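1. okay, sequence plus prediction incoming.
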Amino acid sequence: MSADESRETAAVQFPGTASDWNGFDRYDFEVDGRPVLVVCPRQAAPGRPWVWHGEFFGHRPAPDIALLKRGFHIAYMSVPDMLGSPKAVKHWNAFYSELTGRYRLAPKAALVGLS
């Protein structure tokens, strides 16, 4: 593995309260005044892929667990009852910037749609 690949898959240190989620490290913290959480794989896949839950984090967790085992991060920001309004999008943009900037996750997320 090259030095670039090692940096790309190295663990990222997230702030906040650490806990266990189905055998993976979960971090709860705030971004833009909103509660967020990130669940980390044991080792990130190349490119640091991630999945973004718009709502209902934790409902039917089997797909998330499978993705974590493959090196994906799982992210969620709580913006209940905002229904995709401009205010919700502002918060989501701040979360996206934090995840892709400070924590170097991939610029393209896989979105989870569940209703």
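-> That came in fine, so what should we check first? Since the model is a prediction, treat every value here as computed from it, not as a measurement.
2. contacts, neighbours, all on C-alpha from now
-> OK.
3. for stretch 65-81, buried residues please.
-> 65, 67-69, 71-79 (16 or more other C-alpha atoms under 10 Å).
4. now, which of those sits nearest residue 7?
-> residue 71 (14.1 Å; C-alpha to C-alpha).
5. residues touching the closest one, list them.
-> Taking C-alpha atoms under 8 Å, 6 or more residues apart in numbering, we find residue 71 in contact with 41-45, 48-49.
6. that older thread, could you dump the buried residues of stretch 65-81 to a markdown table with secondary structure and distance to residue 111?
-> Listed next are the buried residues of stretch 65-81 as a markdown table, based on DSSP: H, G, I helix; E, B strand; the rest coil; distance: C-alpha to C-alpha, whole Å:
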| residue | secondary structure | distance to residue 111 |
| --- | --- | --- |
| 65 | helix | 15 |
| 67 | helix | 13 |
| 68 | helix | 15 |
| 69 | helix | 18 |
| 71 | coil | 16 |
| 72 | coil | 12 |
| 73 | strand | 12 |
| 74 | strand | 10 |
| 75 | strand | 10 |
| 76 | strand | 10 |
| 77 | strand | 12 |
| 78 | coil | 15 |
| 79 | coil | 15 |
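7. okay, one more to line up with it:
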Amino acid sequence: MNRFIVWLMVRGMVIWALLSPGQAEPVRFGFPLEKVDQWHGHQRHVFEVAGKTAWVVVPDRPREGRHWTWVTEFPDAFLERTGVPTLLKEHGVYHAHVSDFNRLGCAEQLQVMSAFYELMVQKGFAKKPVLIGLSRGGFMAYRWAVAHPQNIAGIYGDAPVCDLKSWPAGQGQGKGSPSDWQQAKKLYGWTSDEQVNAFQENPVDDKPLAILAKHRIPLYHVVGRSDDVVPVAENSAIVERKYRQLGGSITVIAHEAGHHPHGLDDPAPTVNFIVQALQQANR
């Protein structure tokens, strides 16, 4: 066979391989200091915002409008059970995170989260993501959502902390975490019990829930009935009762578990909630 023809065939095969699904040259979004790597088998774009490391994972077949989920904490935990792989593989939903560990929704963290959100929207992502909050990440999700209810499609809380007096303070039935409680008091500038009790911006409190209900934000919680770290009665149960009284939409799924594992054996209900919330909010 003519060497030139052989060369053309080889060249064509190489080009086909490079451009085939999963092998194509990554599209750059133009993030600051953007790098591309792999995250659980998917292409991930890592960048910096507000001095923090952030990233967004690209789904197999991105949907129009760049719908996305935003996990606030523990981004590698219980992925299969929380539905993230299904969203990436079957629904074209991007998945994003900005790393600012254990800041518990303090004012400085909310500024970081806002800078991250603004950059994502600037780069063409949907204006209303679904926030995913696992454990203490739920508190962070609620704090930012209440400050920016016009910018979210919904909240998925999994064993979410909804009252700092429950966790990490441990003032009720739960174990609490003394070291994290000291961290929380430092972050919020609390030096007395009076200051702690005067704080009315926990997700269980009336004002935050009224704001979310006014903006018709759908809520979805997954909880373990035997959770002794973030007890349901002190957290999700209060949110559920009050939010329903306010006319808000909330789904709570309880399963036989403690604080772990997060998610469900079959994450279909979670996936359905996220997809529907994104579609309805980003029309």
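-> Ah, there it is. These numbers were taken from a predicted model, which means no experiment stands behind them.
8. turn the buried residues of stretch 65-81 of structure 1 into JSON lines, including distance to residue 34 of structure 1.
-> Formatted as JSON lines, the buried residues of stretch 65-81 of structure 1 follow (distance: C-alpha to C-alpha, whole Å):
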{"residue": "65", "distance to residue 34 of structure 1": "24"}
{"residue": "67", "distance to residue 34 of structure 1": "25"}
{"residue": "68", "distance to residue 34 of structure 1": "24"}
{"residue": "69", "distance to residue 34 of structure 1": "27"}
{"residue": "71", "distance to residue 34 of structure 1": "26"}
{"residue": "72", "distance to residue 34 of structure 1": "23"}
{"residue": "73", "distance to residue 34 of structure 1": "19"}
{"residue": "74", "distance to residue 34 of structure 1": "17"}
{"residue": "75", "distance to residue 34 of structure 1": "13"}
{"residue": "76", "distance to residue 34 of structure 1": "10"}
{"residue": "77", "distance to residue 34 of structure 1": "7"}
{"residue": "78", "distance to residue 34 of structure 1": "6"}
{"residue": "79", "distance to residue 34 of structure 1": "7"}
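9. pick out the residue nearest the middle of structure 1.
-> Nearest to the geometric centre of structure 1 sits residue 75, at 2.3 Å (C-alpha atoms, centre = their mean).
10. would you mind measuring from that residue to residue 19 of structure 1?
-> Remark: distance between residue 75 of structure 1 and residue 19 of structure 1 (C-alpha to C-alpha, to the nearest Å) = 14 Å.
11. again with residue 96 of structure 1
-> 22 Å.
12. the two: which is more packed in?
-> For residue 96 of structure 1 versus residue 19, neighbours defined as other C-alpha atoms under 10 Å are more numerous around residue 96 (20 against 13).
13. in what helix or strand does the more buried one lie?
-> Element membership for residue 96 of structure 1 (DSSP states H and E) is helix 86-97.
14. with structure 2 overlaid, how far apart is that helix on average?
-> Comparison of helix 86-97 of structure 1 with structure 2 after fitting gives an average deviation of 0.5 Å (mean C-alpha distance after the TM-score superposition for structure 1).
15. what range does that helix cover in structure 2?
-> Helix 86-97 of structure 1 corresponds to residues 107-118 in structure 2, going by TM-score structural alignment.
16. so where does the closest residue in space to residue 105 of structure 1 that isn't next to it in sequence fall, helix or strand?
-> Once flanking residues are discounted, residue 105 of structure 1 sits nearest to residue 48: 5.0 Å by C-alpha to C-alpha, 6 or more residues apart in numbering. Using DSSP H and E, residue 48 of structure 1 is not contained in any helix or strand.
17. so what's the equivalent of residue 48 of structure 1 over in structure 2 up against?
-> The alignment partner of residue 48 of structure 1 in structure 2, by TM-score structural alignment, is residue 66. With contact set as C-alpha under 8 Å, 6+ apart, residue 66 of structure 2 has these partners: 93-94, 124-126.
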